[in-house]
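Enquirer: give me coordinates for this.
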Amino acid sequence: MGVPDLIIDPALKYWVLVPISIALLVFALLRHTIAILTSPSPKLQPLAKFRELEGLKSAQVFKRNYWVLPKHDFINRQSLHVKRLTDGSLLAEDPNNEPQNPLDSNGMDGMMDMAKGQFGNMIAQTAMMSWVNFFFMGFVLMKLPFPLTLRFKQMLQNGVATDDLDVRWVSSISWYFIASMGLVSVMNVLFNDESMGEQLQQQMMLQGGQPPPMMLGAPKQDKVMLAEANDIRIISYESVLDGVEQRVVELYS
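Expert: Alright, predicted model coming up:
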């Protein structure tokens, strides 16, 4: 005997679905504003480090866009980048020096700021989840228009203890988690500012216990520059300007 399909009250859209979505958006805006107001003032970067980063970035831009240059410009820029990346003139620190201790004062200050941000995000997220659980627990909001396997049942029907319910139905708590994961793209679209979405994504990574990229082990800059120099050295020149006159004549003849 088949299980009869559910009939959803249209009022749930206005009293559950829309309030959760709006509350998540307002919550993301408040969290972003509080993070800006409480973030420490950025420290000035040393000139040598800035020159190192910009030199490496210039080499990477050349490697991606060399095909728009004439051949003589390509050869000159190729030799210049290879020379600057291999002779050590761009390095901000001597590669033979001992690596900086991550537990020094500067590193500890950064770790403390990160821990404070993670603690604040955890408290705010707990408060938001408690609000959703208290007011909207047990509601079924929508039905997805495409079939899914039973593996998605626990993810889409959290808070609804019904074994024989079609897996395509989405509960209110599950909608909260799905909308939370999609906030990054929504912030980028609504405000046309990728930095807001990136910052929100970093906050979500901290909240999930994942270390940010800057805390992960990274190769030394001299090794990175040597790798970039090797990539630039083996580039085979092929320009989009080759034979452009003949192509234009053939196009408009």
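
Enquirer: only C-alpha atoms from now on, for both contacts and neighbour counts.
Expert: Will do.

Enquirer: got the buried residues for the helix or strand containing H81?
Expert: Using DSSP states H and E, H81 maps to helix 71-86. Across helix 71-86, burial judged by 16 or more other CA atoms under 10 Å covers K71, F74, R77, Q78, H81, V82, R84, L85, T86.

Enquirer: and it, how far from the chain's centre?
Expert: In terms of CA atoms, centre = their mean, to the nearest Å, the centre of helix 71-86 is set 33 Å apart from its chain centre.

Enquirer: OK, contacts around the residue nearest to the spatial centre of the chain?
Expert: By CA atoms, centre = their mean, the chain has its centre lying nearest to E198, at 4.8 Å. Applying CA atoms under 8 Å, 6 or more residues apart in numbering, one finds that E198 lies in contact with V184.

Enquirer: one more, for comparison:
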Amino acid sequence: MAELFLDPSIRSWVFLPLVIITFLFGVLRHYITIIFASEKKGELENIGDSHALIRSRLLRENGRYLPAKAFKMRKYFFNDKEHGFFKTQKRESTMTNPMADPSMATEMLRSNALNMVPMIVIGSWINWAFSGFLTTKVPFPLTYRFKPMLQRGCESLTSLDASWVSSASWYFLNIFGLRSMYGLVLGSDNAADHPMILPDNQIPTPQAPQDMQKAFKAEWEALEVVDHQWALADCEARLLSRAY
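Expert: Purely as a prediction, here's the structure:
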């Protein structure tokens, strides 16, 4: 088969516009998501409890670098049977099913609508406006199994090399290929580079709130059995022995 050459106008009126449209669509979707996203505020008590658990865990892991008196003072603050934090603080269990929360269901429906509806609309428009164009060619040979993926809208060209990419396929490749650009422009935590189509088994589910009373009990037990051994005992002698 003779080598196929593309008109240079395709680069200016199809190839680059698809890249720009896809990128601007991702930026617009990012800011729309920010506008319509409901602000989730954590309660002050829950934040304090989480920080207390973190402090206790750090004490268990790194307490050997504290002198015995300092370690016992911190352990007393958390684990004393009469005045310890984990013994005196009582929390009611708030273990509820997040899927039963109407506000959570509304938030998920809104998020899916913001993801899918604009994508369907712009995808349909691109398929109508740029249908039937070949935009580029991958720089390595491919088997014919890749034709349905890379040549959407040009299925009638059965003898065409599988390395050619149609306009519709180029649009979908840009959706996932521009994620690094979104990270540079919008930051790492942005709504534009999140995958808009997820398999059923990968749809994120809201996490249930943590039962703080059980967490306090587990952390109290873990800290109670810690055997403090000061890691810096005789550190001067050990340092001098290494030097000489």
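
Enquirer: where does the TM-score land?
Expert: The TM-score (TM-score structural alignment, normalised by the length of the second structure) is 0.68; 227 aligned residues with a CA RMSD of 4.5 Å.

Enquirer: where along the second structure do the helices fall?
Expert: 8-10, 16-36, 44-62, 68-79, 85-88, 102-129, 147-150, 167-177, 179-186, 212-224, 235-243 (DSSP state H).

Enquirer: of all those helices, which one comes closest to D200 of the second structure?
Expert: helix 102-129 (13.1 Å; CA to CA).

Enquirer: would you mark the buried spots in the closest one?
Expert: Applying 16+ other CA under 10 Å to helix 102-129 of the second structure flags M108, L114, N115, M119, G123, I126, N127 as buried.

Enquirer: also stretch 28-45 of the second structure?
Expert: R29, H30, T33.

Enquirer: with stretch 207-218 of the second structure instead?
Expert: M212, Q213, F216.

Enquirer: start to end distance for it?
Expert: 20 Å (CA to CA, to the nearest Å).

Enquirer: what's the spacing between it and its chain's center?
Expert: For stretch 207-218 of the second structure, the distance to the chain centre is 24 Å (CA atoms, centre = their mean).

Enquirer: contacts made by that stretch with the rest, please.
Expert: Contacts for stretch 207-218 of the second structure (CA under 8 Å, 6+ apart): D49, L53, F86, K90, R91, E92, S93, T94, M95, T96, N97, P98.

Enquirer: do that again at 7 Å, thanks
Expert: The contact list for stretch 207-218 of the second structure, computed with CA atoms under 7 Å, 6 or more residues apart in numbering, reads F86, K90, R91, S93, T94, M95, T96, N97, P98.

Enquirer: generate a PyMOL selection restricted to the buried subset of those.
Expert: Buried members of those, defined by 16+ other CA under 10 Å, are picked up in PyMOL with:
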select buried, resi 86
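
Enquirer: what's the closest of the contacts of stretch 207-218 of the second structure to F172 of the second structure?
Expert: Of the contacts of stretch 207-218 of the second structure, the one sitting nearest to F172 of the second structure (CA to CA) turns out to be P98, at 33.4 Å.

Enquirer: who's in contact with that closest one?
Expert: Applying CA under 7 Å, 6+ apart, the residues contacting P98 of the second structure are M104, P206, A208.

Enquirer: that one matches what in the first structure?
Expert: Matched by TM-score structural alignment, P98 of the second structure corresponds to P102 in the first structure.

Enquirer: just I122 of the second structure next, same as before
Expert: In the first structure, I122 of the second structure lands on M128 (TM-score structural alignment).

Enquirer: measure its match to L6 of the first structure for me?
Expert: 28 Å.

Enquirer: what do you get for F136 of the first structure?
Expert: 18 Å.

Enquirer: so which of those two has more stuff around it?
Expert: The residue with more neighbours, out of F136 of the first structure and L6, is F136; 20 against 12, by other CA atoms under 10 Å.

Enquirer: OK, contacts around the more buried one?
Expert: V16, S172.

Enquirer: how many neighbours does whatever residue of the first structure lines up with S166 of the second structure have?
Expert: The alignment partner of S166 of the second structure in the first structure, by TM-score structural alignment, is S171. Look at S171 of the first structure: counted by other CA under 10 Å, it has 23 neighbours.

Enquirer: isn't S171 of the first structure up against L156?
Expert: Yes. Using CA atoms under 7 Å, S171 of the first structure is in contact with L156, at 6.3 Å.

Enquirer: what's F139 of the first structure aligned with over in the second structure?
Expert: Using TM-score structural alignment, F139 of the first structure pairs with F133 in the second structure.

Enquirer: now do the contacts for the aligned partner of I20 of the first structure in the second structure.
Expert: Here I20 of the first structure is matched to L18 in the second structure, going by TM-score structural alignment. Contact partners of L18 of the second structure, counting by CA under 7 Å, 6+ apart, are Y171.

Enquirer: from Y182 of the second structure, how far off is L18 of the second structure?
Expert: Counting by CA to CA - L18 of the second structure and Y182 of the second structure are separated by 16 Å.

Enquirer: one more: D200 of the second structure?
Expert: In terms of CA to CA, D200 of the second structure sits 25 Å off from Y182 of the second structure.

Enquirer: from Q203 of the first structure, how far out is the match of P98 of the second structure?
Expert: 22 Å.

Enquirer: now I123 of the first structure
Expert: Distance from I123 of the first structure to Q203 of the first structure, by CA to CA: 12 Å.

Enquirer: cool, and Y237 of the first structure?
Expert: Separation of Y237 of the first structure from Q203 of the first structure (CA to CA) stands at 43 Å.

Enquirer: give me the more crowded residue out of these two.
Expert: Under the criterion of other CA under 10 Å, the comparison of Y237 of the first structure against Q203 puts Q203 first, with 23 against 12.

Enquirer: which ones are touching the more buried one?
Expert: Q203 of the first structure neighbours (CA under 7 Å, 6+ apart): none.

Enquirer: what do you get for R29 of the second structure?
Expert: R29 of the second structure touches A192, counting by CA under 7 Å, 6+ apart.

Enquirer: now which residue in the first structure aligns to it?
Expert: Going residue by residue (TM-score structural alignment), R29 of the second structure aligns to R31.

Enquirer: and what of E107 of the second structure?
Expert: That one, E107 of the second structure, aligns with D113 by TM-score structural alignment.

Enquirer: count of neighbours near the residue lying closest to M155 of the first structure once chain neighbours are set aside?
Expert: Here the nearest residue to M155 of the first structure in space, its sequence neighbours aside, is S174; by CA to CA, 6 or more residues apart in numbering that works out to 6.4 Å. Around S174 of the first structure there are 20 other residues, counting by other CA under 10 Å.
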